[in-house]
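Trainee: Could you work out the structure for the sequence below:
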Amino acid sequence: MALFLSTYINRVDRKGRVSVPAAFRTALSAQAFQGIVVFRSPVHACLEGFDGAKMDDLATRLDQFDLFSAEQDDLATAIFGDATPMAFDGDGRVTLTPDLIAHANIADQVAFVGLGRKFQLWEPSALKARQVHARANARDKGLTLPSIIGGAAS
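Mentor: Alright, predicted model coming up:
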């Protein structure tokens, strides 16, 4: 699976086209689908972005719920029912749909922020506020990464 790092702010044209950061495209280069999958975040006013392999992982996780349970149905609707596969054009761009743009309040710029195995697309000033909030939460709650069970890291 791809690993997404750093933050990039790119221009969005009038047609909703935006260049996916070169570092993200490089991380995705081994994938069968040359593009990204994006859906509206159920938590924030941003877009969630994944590669195809991570979407397969999400589907496997969803299989842990009973097929017709309310939980399975809600998560499947929020994630897969809203997911938009976006193939790269010849210039490494994707086209954001009007509903995606509206959800994240994106105008002429979008911030791609790497979050490890996923990334998010934010309106740049909203991302800055989110980063301040996330850092304060991590500090105030004393958050740290868990150890890998049976692995080399501790």
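Trainee: C-alpha only now, for contacts and for neighbours.
Mentor: Fine.
Trainee: could you pull out the helices for the chain?
Mentor: Assignment of helices within the chain using DSSP state H yields the ranges 22-28, 52-62, 70-79, 98-103, 124-141.
Trainee: and this one, so I can compare the two:
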Amino acid sequence: MHSLPFVGKHDAAVDDKGRLSIPAEFRNALPSDAQRHVVLTVGSSDFINVFPVDYFNAFYAPSENDTANFALDDSMDRDMVLLTEAAVRPIDAQGRVTVPGNLLKQANIGREVVFFGRQKFFTIWNAEAFQSRMKSVSLSKAEAWNMLTDKTKGKGQ
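Mentor: Predicted structure coming up:
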């Protein structure tokens, strides 16, 4: 797995060909063996998830139960929702990725976007939707740190 996290917020614009320049900080955080491809998937609202290939494969790797039950409806439904619209896209020499039109449409993305780092992956948001979501967050910084601390308690013991 990669060692540099995807963090921060970066404003950008979609060009006329549907390409986005991935922020240099995010390009540098991609693992060297996968720097030329990313997996793009639908988000749960007005954003697109962007995963390094290795993280997507590890995240989406089936458990033993999934392997035994690969044909069950729940598994099939999940895959239909998440993978039907997914795409593996190369990153060109200028650090740009072409986002499929269907993903841009589903995320209501026009010209202005926000890249938002989520540690092991990043998201591409409709800029207005990102600002709206930020304004609606009622979690204080102290509460956010406490959530993270609670999550990590007990590790290494």
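Trainee: can you put the helices of structure 1 in TSV and add mean neighbour count and distance to residue 115 of structure 1?
Mentor: Shown next, in TSV, are those (neighbours: other Cα atoms under 10 Å; distance: least, Cα to Cα, whole Å):
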stretch	mean neighbour count	distance to residue 115 of structure 1
helix 22-28	17	11
helix 52-62	15	13
helix 70-79	15	18
helix 98-103	16	19
helix 124-141	13	12
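Trainee: Please identify which of those is closest to residue 90 of structure 1.
Mentor: Proximity to residue 90 of structure 1 (Cα to Cα) singles out helix 22-28 among these, at 12.1 Å.
Trainee: whereabouts in structure 2 does the closest one align?
Mentor: The alignment of helix 22-28 of structure 1 onto structure 2 (TM-score structural alignment) covers residues 24-30.
Trainee: which other residues reach the matching stretch?
Mentor: 2, 3, 4, 5, 6, 7, 35, 52, 95, 117 (Cα atoms under 8 Å, 6 or more residues apart in numbering).
Trainee: if we can go back for a sec, what's the closest of the helices of structure 1 to residue 43 of structure 1?
Mentor: Per Cα to Cα, nearest to residue 43 of structure 1 of the helices of structure 1: helix 70-79, 10.5 Å.
Trainee: corresponding residues in structure 2 for the closest one?
Mentor: Matched against structure 2 by TM-score structural alignment, helix 70-79 of structure 1 falls on residues 73-82.
Trainee: Give the aligned equivalent of residue 123 of structure 1 in structure 2.
Mentor: Matched by TM-score structural alignment, residue 123 of structure 1 corresponds to residue 126 in structure 2.
Trainee: which ones are touching that match?
Mentor: Residues near residue 126 of structure 2 by Cα under 8 Å, 6+ apart: 46, 47, 107, 108, 109, 110, 112, 113, 114.
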